[in-house]
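A.B. asks: sequence? don't have it. structure:
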């Protein structure tokens, strides 16, 4: 607003200056015409020089008047822009005043609604305190109110329910609590049982690894007597149901591989199994051990290899008697071995002891 008034004042001053210059210019032009007319009648006087001087002053005044007109034009443009800004400011002020009134009206309305909600809240708190302690929830009051409406609608459909329903409900509620406590006790017992099973599994695994380690030593020792290598190891030790033993064996310098029906020959499998069983028998607390017809399906080479395993086992267990029953000729590798032959002759079985030097 101050800028607009300043522009108006500058414009007014420039108009006065321009008017003054125009008046002086008109006077000088009048004097020029008068001097030119008088010079016709009085040539002796120096009127022509005065006329030229007046012309110079008129030119100067004309230049000054042009500058003033340019300044006036500039001031008029500024005045127009200032007037436009003033009009825009007035419109903005009127709009802001209207918005202020609207916001003030809305604020008053919101204050009234807040007061009403505060009153409703106090009433609701008082009613809730009569029902019981406060229930904390992450839902908004509107959601709770909507659910209460839904529940009230459902309750209205149950207005004619018999009074015995409450007794039945209490009965089943107590039964539910009893079952719940029993389930919790069962869960606790299950947890303790699982902990005990885990503890026993660790003990079992330790003992099993210890026993299998000793059996593996005997198994490897027996295999070494026939030029073979192998290992007895536990598989799936963490599961009682899936735990088992796996045998590996390698003959003729071949690295040990898993014993199965596809890799080794039948004689090699029989020899490997006999080595494992003999190693296992070393941990059986019995003064007498026996194997019956172990070499029925063996070729002479594997039969001799198993015989060497049996003799090696007997040598390592001097306090144990060992009986090997076979329908074939059994090579003797130890001078302390006793060979008993049972032969059926003429429908009668005869038993005889073979005596003589041990075969190398």
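C.D. replies: That came through fine. Bear in mind the structure is a predicted one, so any value in this text is a computation, not a measurement.
A.B. asks: for the rest of this, base every contact and every neighbour count on C-alpha atoms.
C.D. replies: Noted.
A.B. asks: how far does the helix or strand encompassing residue 96 sit from its chain's centre?
C.D. replies: Applying DSSP states H and E as the criterion places residue 96 in helix 47-131. Distance of helix 47-131 from its chain centroid, counting by C-alpha atoms, centre = their mean, to the nearest Å, is 58 Å.
A.B. asks: just checking, next helix/strand downstream of it?
C.D. replies: Downstream of helix 47-131 (by DSSP H and E), the next one is helix 141-156.
A.B. asks: mind giving me the packing neighbours of the next helix or strand after that following helix?
C.D. replies: Next in sequence after helix 141-156, counting helices and strands by DSSP H and E, comes helix 164-225. For helix 164-225, the packing partners by 3 or more C-alpha pairs under 8 Å, 6 or more residues apart in numbering; DSSP states H and E come out as strand 228-235, helix 266-281, helix 300-316.
A.B. asks: for residue 336, find the nearest of the ones you listed.
C.D. replies: Closest to residue 336 of the helices and strands packed on helix 164-225, according to C-alpha to C-alpha: helix 300-316, at 9.7 Å.
A.B. asks: what does whichever helix or strand comes after the closest one contact?
C.D. replies: Following helix 300-316 in sequence order, the next helix or strand is strand 321-325 (DSSP H and E). In this structure, residues lying in contact with strand 321-325 by C-alpha atoms under 8 Å, 6 or more residues apart in numbering are 287, 288, 289, 290, 291, 292, 293, 294, 314.
A.B. asks: second structure for comparison follows:
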């Protein structure tokens, strides 16, 4: 205070009062429970330990994120190319039947929620809408499903595929379009075997020489005489009457 020149700014009584105030504060500090200091030191060590664990986990998380990014950079472009290829065939199939369809790859932070979104338009007055169980009719959903499966056929390379009653619930236009698309896609030399099971078909559908039509007759009312109701004989008679020899049946 003498060095700073403030020694004479306060009286002796003021200094005594300040000294007494500081002495009371010191007594309060000395009266503190020693357990508080122990608790402080313990918490301080816990914070250090947890901080080290946090840093270690952050480094581990960063390493995992880097590995995930490297893996994703390898497979996501290939997946996108595959979806784009299938989507092109899917859109072309819809164009052939006078409608519109599109496929989109929908990423998500949760990899289990990645999806392929199907957008369709069946009427000129509509916009492309996501295919759902509530927005489109059963026949429209069935038609979309078979066109989607047909679009994947060339990429899947499965030895054989089977579709059961896909034409049920379709109107005649949709059923005829689905059948024609099925014939066009599967009747190729390098295509796998495709089996369609259905209780009925529309008349005058398009067929290919590579197709085989198998008619199964079953029930308690079948005649015991095998010569009666022979499907092959009836087909031959029908073909002979029409004078047609272009279709191959078996």
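C.D. replies: Good, I have the coordinates. Small disclaimer: the values here were computed from a predicted structure and weren't measured.
A.B. asks: from residue 208 of structure 2, how far out is the alignment partner in structure 2 of residue 294 of structure 1?
C.D. replies: In structure 2, the residue matched to residue 294 of structure 1 (TM-score structural alignment) is residue 166. According to C-alpha to C-alpha, to the nearest Å, residue 166 of structure 2 stands 19 Å off from residue 208 of structure 2.
A.B. asks: what about those two, which has more around it?
C.D. replies: The neighbour count for residue 166 of structure 2 versus residue 208, taken as other C-alpha atoms under 10 Å, is higher for residue 166 (19 against 14).
A.B. asks: just give the nearest non-adjacent residue to that one, would you?
C.D. replies: Closest residue to residue 166 of structure 2 apart from its sequence neighbours, by C-alpha to C-alpha, 6 or more residues apart in numbering: residue 142 at 6.2 Å.
A.B. asks: what's the one you found aligned with over in structure 1?
C.D. replies: Using TM-score structural alignment, residue 142 of structure 2 lines up with residue 270 in structure 1.
A.B. asks: next: residue 93 of structure 2.
C.D. replies: Checking TM-score structural alignment: residue 93 of structure 2 goes with residue 222.
A.B. asks: do the same with residue 179 of structure 2
C.D. replies: So, by TM-score structural alignment, residue 179 of structure 2 is matched to residue 307.
A.B. asks: need the contact list for residue 3 of structure 1.
C.D. replies: Here residue 3 of structure 1 is in contact with residue 82 (criterion: C-alpha under 8 Å, 6+ apart).
A.B. asks: that one: what secondary structure?
C.D. replies: helix (DSSP: H, G, I helix; E, B strand; the rest coil).
A.B. asks: that older thread, closest to residue 14 of structure 1 out of the contacts of strand 321-325 of structure 1?
C.D. replies: Using C-alpha to C-alpha, residue 294 comes nearest to residue 14 of structure 1 of the contacts of strand 321-325 of structure 1, at 138.9 Å.
A.B. asks: surely that closest one forms part of a helix?
C.D. replies: No - counting by three-state DSSP, residue 294 of structure 1 falls outside a helix, being coil.
A.B. asks: does it touch residue 326 like I think?
C.D. replies: Yes - contact status for residue 294 of structure 1 versus residue 326: in contact at 6.9 Å, counting by C-alpha atoms under 8 Å.
A.B. asks: trace residue 190 of structure 2 over to structure 1, please.
C.D. replies: In structure 1, residue 190 of structure 2 lands on residue 318 (TM-score structural alignment).
A.B. asks: state the distance from the residue nearest to residue 226 of structure 1 when sequence neighbours are not counted to residue 174 of structure 1.
C.D. replies: Of all residues not flanking residue 226 of structure 1 in the chain, residue 305 sits nearest, at 6.1 Å (C-alpha to C-alpha, 6+ apart). From residue 305 of structure 1 across to residue 174 of structure 1, the span is 75 Å (C-alpha to C-alpha).
A.B. asks: between the two, who's got more neighbours?
C.D. replies: Between residue 305 of structure 1 and residue 174, counted using other C-alpha under 10 Å, the more crowded position is residue 305 (18 against 12).
A.B. asks: measure that one to residue 298 of structure 1 for me?
C.D. replies: Residue 305 of structure 1 is 10 Å from residue 298 of structure 1, by C-alpha to C-alpha.
A.B. asks: in contact with the aligned partner of residue 115 of structure 2 in structure 1, which residues?
C.D. replies: Using TM-score structural alignment, the equivalent of residue 115 of structure 2 in structure 1 is residue 244. Residues near residue 244 of structure 1 by C-alpha under 8 Å, 6+ apart: 234, 235, 236, 237.
A.B. asks: which one among these gets closest to residue 191 of structure 1?
C.D. replies: Once C-alpha to C-alpha is applied, the member of the contacts of residue 244 of structure 1 that ends up nearest residue 191 of structure 1 is residue 237, at 21.4 Å.
A.B. asks: assign a three-state SS to the closest one, would you?
C.D. replies: coil.
A.B. asks: how many neighbours does it have?
C.D. replies: Residue 237 of structure 1: 19 neighbours (other C-alpha under 10 Å).
A.B. asks: does it touch residue 205 like I think?
C.D. replies: Yes - between residue 237 of structure 1 and residue 205 there is a contact under C-alpha under 8 Å: 6.6 Å.
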